[in-house]
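Student: Model the following, please.
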Amino acid sequence: MAKLSGITAVERPPTLGRRAYLQIQQAIRDGSLTPGEQYSENELAESLGMSRTPVREALLTLNREGIIVVESQRGFRLRELSTAERQEIFDLRSLLEGFVASRLALSATAEDISQLRAIVDAQERLSSGEESEFLALDERFHLLQSEILGLERTHATMASLRGAMWLFGFEALKLPRRLEAVVIEHRAIIDAIEQGDPEAAASAARKHLANTAAVTL
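Tutor: Purely as a prediction, here's the structure:
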């Protein structure tokens, strides 16, 4: 049988369930949904302009990921993570992101470095009151590294851990001068990667996460 060539896959638009998931994710990021409150599934569906089915699908996914707790009578609330759970998240991130940064230091191209610097440059241009945008760029900075390396399992695990970070990511960013410190720490990671120094890159990544943990826990 002849092999097909020159045919590209059709890019499908996101399903309604996926769209609902992304919009709920953004609402958590920007603080529209907050811990300690119980929300109505029906009211959420109405706000999103969707039927309950895709919204229910999105909520069940977030429940499996440990981001929300689905209550009886079709309600839900955000998870409130214990100090031990938060510490575990940072410990896991430190292991994975130190590993990723060290691997990237051995293979990063000029284009890879340019992509990472562009994200941090965009972070630096933001100011107080734009924490949601800053947090989105922060997530992109960290996940892009494993994406560049093609480490699919590592990337998926890191993305899951980042999901839990939505629940308390704003806490650290609200502290005085923490945004400026994050930019400096991100640049230190990039510099070590660009210099091709895997130990320095891993150390910079772990130090960045240790600093964030210190102000968050």
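
Student: going forward, measure contacts and count neighbours with C-alpha atoms only.
Tutor: OK.

Student: wouldn't residue 203 be in contact with residue 98 here?
Tutor: Yes: here residue 203 reaches residue 98: they are 6.8 Å apart, a contact under Cα atoms under 8 Å.

Student: so where do the strands sit in the chain?
Tutor: Using DSSP state E, the strands of the chain run over 38-40, 68-71, 75-78.

Student: want to throw those strands into JSON lines with distance to residue 178?
Tutor: What follows is those, written out as JSON lines (distance: least, Cα to Cα, whole Å):
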{"stretch": "strand 38-40", "distance to residue 178": "30"}
{"stretch": "strand 68-71", "distance to residue 178": "27"}
{"stretch": "strand 75-78", "distance to residue 178": "25"}
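
Student: residues contacting residue 71?
Tutor: residue 77 (Cα atoms under 8 Å, 6 or more residues apart in numbering).

Student: hmm, 10 Å instead?
Tutor: Contacts for residue 71 (Cα atoms under 10 Å, 6 or more residues apart in numbering) come out as 38-41, 77.

Student: Can you tell me which of those residues is closest to residue 145?
Tutor: residue 77 (31.8 Å; Cα to Cα).

Student: how near is the closest residue to the closest one other than its chain neighbours to residue 69?
Tutor: Closest residue to residue 77 apart from its sequence neighbours, by Cα to Cα, 6 or more residues apart in numbering: residue 38 at 4.8 Å. Residue 38 is 10 Å from residue 69, where distance means Cα to Cα, to the nearest Å.

Student: Same question for residue 154.
Tutor: Residue 154 is 26 Å from residue 69, by Cα to Cα.

Student: how about this one, so we can line them up?
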Amino acid sequence: MTSQSLMNTAYTTLRQRIVGGSLMPGTLLSENELAEELQMSRTPIRNAITHLESEGFVVSLKNRGVLVKEISGKEMLDMYEAMMSLLVYAIDVKTERNSSIDMAKLEDCLEHQFKAEQEDDYFTYIQNNFMFNRIIVSSINNHAMIAIMDMYVDKLAMASYINYKLTPHIKHYSANKLNKSIYDALKAGDDEEAKLMAKGAYVYARSRMFDNGRF
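Tutor: The predicted model follows:
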């Protein structure tokens, strides 16, 4: 394998572990241990870590090494607000642009979300939740907006999944009810109601994070 391929392998492996919660925030990463585990030199490991640091998944601390970074409540809420803003805008302009949302794909995401809740598969649930939002934003064919959404998805998925693991006493899967309400409003042609539901989701998320001591 080329050095670039080795770096990509190390990067993908570490990113998946961080986003999937197997490497929790505060975990110290050892270049030597990772190099031995992945059977490669430290150079591609170091390059992969540099890439992850540029994306905000890890942080280098002088004389301590590299730590998996915690996504703060403020950062999480800012990203969520940005995503909901994109969602509201896409719903708002889709008619004047003569574009349409793929309702069949939205329904498929909902089915996977509810199935994931029944099986207590939170990671599958959260992935389909974000895909639900992405389908709506994609309907207006703005690639810059889609790129912004894609940039936030993994960080939000990581933060949401870790919060789920750390707060088993709190009821989760709230996006199932929200997305079903948005779907029903869109299907009925009530775009204003769909936008109100999306705006209300941010207010609810903010209130819940304050109640849970995330600020």
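
Student: TM-score for these two?
Tutor: The TM-score (TM-score structural alignment, normalised by the length of structure 2) is 0.75; 201 aligned residues with a Cα RMSD of 3.0 Å.

Student: ok so, going back, next, show the common contact partners of residue 203 and residue 98 of structure 1.
Tutor: Common contacts of residue 203 of structure 1 and residue 98 (Cα under 10 Å, 6+ apart): residue 189.

Student: ok, these two, which is more surrounded?
Tutor: Counted by other Cα atoms under 10 Å, residue 203 of structure 1 and residue 98 do not tie: residue 98 has more neighbours, with 24 against 19.

Student: picking that back up, now check structure 2 for the residue matching the residue nearest to residue 77 of structure 1.
Tutor: In structure 2, residue 38 of structure 1 lines up with residue 28, judged by TM-score structural alignment.

Student: Quick check: the gap between its match and residue 197 of structure 2.
Tutor: Between residue 28 of structure 2 and residue 197 of structure 2 the distance is 40 Å, computed by Cα to Cα.

Student: Which parts of structure 2 are helices?
Tutor: Listed in chain order, the helices of structure 2 (DSSP state H) span 3-19, 31-38, 42-54, 73-93, 103-118, 122-138, 143-166, 174-187, 191-211.

Student: Now distance to residue 63 of structure 2 too, for those helices, in JSON lines please.
Tutor: Shown next, in JSON lines, are the helices of structure 2 (distance: least, Cα to Cα, whole Å):
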{"stretch": "helix 3-19", "distance to residue 63 of structure 2": "22"}
{"stretch": "helix 31-38", "distance to residue 63 of structure 2": "14"}
{"stretch": "helix 42-54", "distance to residue 63 of structure 2": "16"}
{"stretch": "helix 73-93", "distance to residue 63 of structure 2": "26"}
{"stretch": "helix 103-118", "distance to residue 63 of structure 2": "42"}
{"stretch": "helix 122-138", "distance to residue 63 of structure 2": "34"}
{"stretch": "helix 143-166", "distance to residue 63 of structure 2": "26"}
{"stretch": "helix 174-187", "distance to residue 63 of structure 2": "42"}
{"stretch": "helix 191-211", "distance to residue 63 of structure 2": "33"}
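
Student: Looking at the ones you listed, which one is packed in the most?
Tutor: The highest average neighbour count among the helices of structure 2, using mean count of other Cα atoms under 10 Å, belongs to helix 122-138 at a mean of 21.

Student: what stretch of structure 1 does that helix fall on?
Tutor: Under TM-score structural alignment, the match for helix 122-138 of structure 2 is residues 131-147.

Student: circling back to that earlier point, residue 38 and residue 69 of structure 1 - which one has more neighbours?
Tutor: The neighbour count for residue 38 of structure 1 versus residue 69, taken as other Cα under 10 Å, is higher for residue 69 (19 against 15).

Student: what's around residue 70 of structure 1, how many residues?
Tutor: So residue 70 of structure 1, with other Cα under 10 Å, has 21 neighbours.

Student: Could you find the counterpart of it in structure 2?
Tutor: By TM-score structural alignment, residue 70 of structure 1 lines up with residue 60 in structure 2.

Student: pretty sure its match contacts residue 53?
Tutor: Yes: counting by Cα atoms under 10 Å, residue 60 of structure 2 touches residue 53, with 7.6 Å between them.

Student: OK, contacts around the match of residue 70 of structure 1?
Tutor: Residues in contact with residue 60 of structure 2 (Cα under 10 Å, 6+ apart) are 28-29, 49-50, 53, 66-69.

Student: what's the most distant pair in those residues?
Tutor: Across the contacts of residue 60 of structure 2, the longest distance by Cα to Cα is 14.5 Å; it joins 28 and 50.
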